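[1] Just the structure for this:
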Amino acid sequence: MTRAPGTVGVIGGGRMGSGIAQSFAAAGSTVVVVESDPGAAAAALDRIRAGLERAAARGLLDGPAETAAARVTTTDAVGALPADADLVVEAVPEDIALKAGVLAAAERAVGGRTVLATNTSSLPVTELGAALTDPSRFLGMHFFNPVPASELVELVVAPMTSDATLDAALGWTKALGKKDVVVKDSPGFASSRLGLALGLEAIRMVEEGVAAPEAIDDAMSLGYKHPMGPLRLTDLVGLDVRLAIAEHLHATLGERFAPPQLLRDKVARGELGRKTGQGFYTWS
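    Take a look at the predicted model:
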């Protein structure tokens, strides 16, 4: 029988980190969220509780929401992660030095059996693993937003990732009720590389006046049965996140991933999508 990890650490209490924490708590894990800012930590707990309450109301949670929420606590230091954690997932911003630093700190805090994972959507897992003493217990676990509702976890395997580490991650993904795809470490993996190619072309079409965002999105959702058009998805992911991924893939894969000027301009104006209320759409 597939079982969720007993204890999970999540580094970062933003929307992705909160969603990862909620998913593991719902599956029965004890979860410790690392968030250095007290206000952000409180907001993370509020998001997790609210998400669990919604899941319970829809009949998607075994037991009361309060019971699952009680399994989640916060700490302000990576060094306070439980030494006996089965899994630690970092979900901090897409900055390779920041991620490498928190992963190295997590490795020092936990025992030798703990699996370490990064939630990066595009940064090289091999390079992040180089910050660790034992990269064999490290891999990418790329969750998708919103994590509790998404069916997919992209498991990214670096050359040093052990078979035992991958097997553990495969079991935990199934315990969350999600589907796995396993890919080798490469720029953008599978999901970000393909998703970004579509998203950037949609932005170029807006830039060139080919069609309005709504029309482009409807063309893909109605014509190709995508659950969400590429521009609405860009708003959901965050234009700043999309720009960072595009810049990385532009540097590694070439001109076809060059960010459109419209994307740069919107990020410069603070139009980052749903989280700021304005992107390609206006969000209330």
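[2] can we go C-alpha only for contacts and neighbour counts from here?
    Fine.
[3] who's in contact with the spatially closest residue to residue 90 that is not a sequence neighbour?
    Leaving aside its sequence neighbours, residue 90 sits nearest to residue 11 (CA to CA, 6 or more residues apart in numbering; 4.5 Å). Counting by CA atoms under 8 Å, 6 or more residues apart in numbering, residue 11 touches 17, 33, 34, 35, 78, 88, 89, 90, 91, 92, 102.
[4] this one next, for a side-by-side:
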Amino acid sequence: MKNIAVIGAGTMGNGIAHTFAQSGFKVQLIDISEVSLKKGMETISKNLDRMVAKEKINETDKNKTLANISTFTTIAEGVKLADLVVEAATENIDLKLNIFKQLEAACPSHTILATNTSSISITQIAAVTQRPEMVIGMHFMNPVPIMKLVEIIRGYNTSNEVTHTIMELSKTLGKVPVEVNDYPGFVANRILMPMLNESIEALYNGVAGVEEIDTVMKLGMAHPMGPLQLADFIGLDVCLSILNVMYDGFKNPKYAPCPLLVNMVQAGKLGIKSGEGFYDYSENRKAEKVSKQFLK
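    You can find the predicted model right below:
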């Protein structure tokens, strides 16, 4: 594989593009928004600058990585030469199905189609294409350039050859691929999201405050980041979407999103991306507890 198309220039998309480009692949970063593409490239450049400052790479490495990335605003143009497409758009089933229909029409016949979805069925996504055996999940962790794990999710029809190819490809990126089967939430989020949701329930029920809950989990369970801070980092809207997918898939009350989470998302308090979630990130202020109005 030489050409990797990445769809979506947001947090996950630009991280995936960065990772492939740094490993020597030619990357076509695709987003319908020029603003998002510009912001994504700026993020990649800043992250590379940090790596230079830490002496993990040199200036030449940085420039080679950036030179490996080209940007496009249409799928048709961006995937013409793609050996692999990694879709990293918003965690919305209708959006992803629409993208994969476009990929089926625009990609060369040999192109493997991967999705970075964190919870949505690979089998369902593959069903809108004429190549379900070539559709697979590549669930990278955030921040992509740093985190080692990649969940490799086989759909019902994903071939052994495609699975092997993507497992080996992930290793060339310096990642540790783990093969899992196609169930809602896969492994990572099937375990993580109920824990985050239960932490939000504890806050909602008045068991303890934001900082107290996070401190218990950091000091008592050796977690590097408290669950409420982690939810802010992931994005509360993303957490809500994943929980809804699992609740719809399993019909089990334990996956039902906490009302506090639902209210915060509806109020636009999404975590770091919006400047406020369980903590306040605006104007470089120190973390503060979420406003009491969302606890009602």
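[5] one step back: the residue nearest to residue 90 of the first structure -> the second structure?
    Alignment note: residue 11 of the first structure maps to residue 7 in the second structure; criterion TM-score structural alignment.
[6] Relative to residue 155 of the second structure, how far out is that match?
    Per CA to CA, to the nearest Å, residue 7 of the second structure is found 20 Å from residue 155 of the second structure.
[7] So what does residue 158 of the first structure match up with in the second structure?
    Residue 158 of the first structure maps onto residue 155 in the second structure, with residues paired by TM-score structural alignment.
[8] coming back round to it: any chance of the contacts of residue 11 of the first structure in a markdown table, with neighbour count too?
    Formatted as a markdown table, the contacts of residue 11 of the first structure follow (neighbours: other CA atoms under 10 Å):
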| residue | neighbour count |
| --- | --- |
| 17 | 26 |
| 33 | 29 |
| 34 | 24 |
| 35 | 23 |
| 78 | 24 |
| 88 | 26 |
| 89 | 27 |
| 90 | 27 |
| 91 | 26 |
| 92 | 21 |
| 102 | 20 |
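[9] If we ignore the residues flanking it in sequence, what's nearest the spatially most central residue of the first structure?
    By CA atoms, centre = their mean, the mean C-alpha position of the first structure lies nearest to residue 143, the distance being 4.2 Å. Spatial nearest neighbour of residue 143 of the first structure, chain neighbours left out: residue 153 (4.9 Å); criterion: CA to CA, 6+ apart.
[10] Am I right that the one you found is in contact with residue 146?
    No. Using CA atoms under 8 Å, residue 153 of the first structure makes no contact with residue 146, being 11.7 Å away.
[11] And those two? Which one has more around it.
    Each of residue 153 of the first structure and residue 146 has its neighbours counted (other CA atoms under 10 Å); residue 153 has more, 23 against 15.
[12] what stretch of the first structure lies opposite the longest helix along the second structure in the alignment?
    For the second structure, the helix with the greatest residue count under DSSP state H is helix 34-53. Using TM-score structural alignment, helix 34-53 of the second structure corresponds to residues 38-57 of the first structure.
[13] And for stretch 99-107 of the second structure?
    Stretch 99-107 of the second structure corresponds to residues 102-110 in the first structure, going by TM-score structural alignment.
[14] how close does the alignment partner in the second structure of residue 277 of the first structure sit to residue 35 of the second structure?
    Aligned counterpart of residue 277 of the first structure in the second structure: residue 275 (TM-score structural alignment). To residue 35 of the second structure, residue 275 of the second structure is 19 Å away according to CA to CA.
[15] And residue 226 of the second structure, by the same measure?
    Distance of residue 226 of the second structure to residue 35 of the second structure, given as CA to CA: 32 Å.
[16] now do residue 193 of the second structure
    Taking CA to CA as the measure, residue 193 of the second structure falls 31 Å from residue 35 of the second structure.
[17] ok, back up a step: so for residue 226 and residue 35 of the second structure, which sits in the more crowded spot?
    Taking other CA under 10 Å, residue 226 of the second structure and residue 35 do not tie; residue 226 has more neighbours (22 against 11).
[18] which ones are touching the equivalent of the more buried one over in the first structure?
    Matched to the first structure by TM-score structural alignment, residue 226 of the second structure sits across from residue 229. Each residue near residue 229 of the first structure by CA under 8 Å, 6+ apart is listed here: 216, 217, 218, 219, 220, 221.
[19] Try it again at 10 Å.
    Going by CA atoms under 10 Å, 6 or more residues apart in numbering, residue 229 of the first structure touches 198-199, 202, 213-222.
[20] cool, and residue 201 of the first structure?
    Counted by CA under 10 Å, 6+ apart, residue 201 of the first structure has contacts 207, 230, 231, 256, 257, 259, 260.
[21] Residue 250 is in contact with the fifth one, correct?
    Yep, that's residue 257 of the first structure we're talking about. Yes. Shown here, residue 257 of the first structure and residue 250 form a contact pair, counting by CA atoms under 10 Å, at 4.6 Å.
[22] Neighbour count for those two, which is higher?
    Neighbour count, other CA under 10 Å: between residue 257 of the first structure and residue 250, residue 257 has more, with 20 against 16.
[23] and the gap between the residue mapped onto the more buried one from the second structure and residue 230 of the second structure?
    In the second structure, residue 257 of the first structure lines up with residue 255, judged by TM-score structural alignment. From residue 255 of the second structure over to residue 230 of the second structure the distance is 18 Å, taken as CA to CA.
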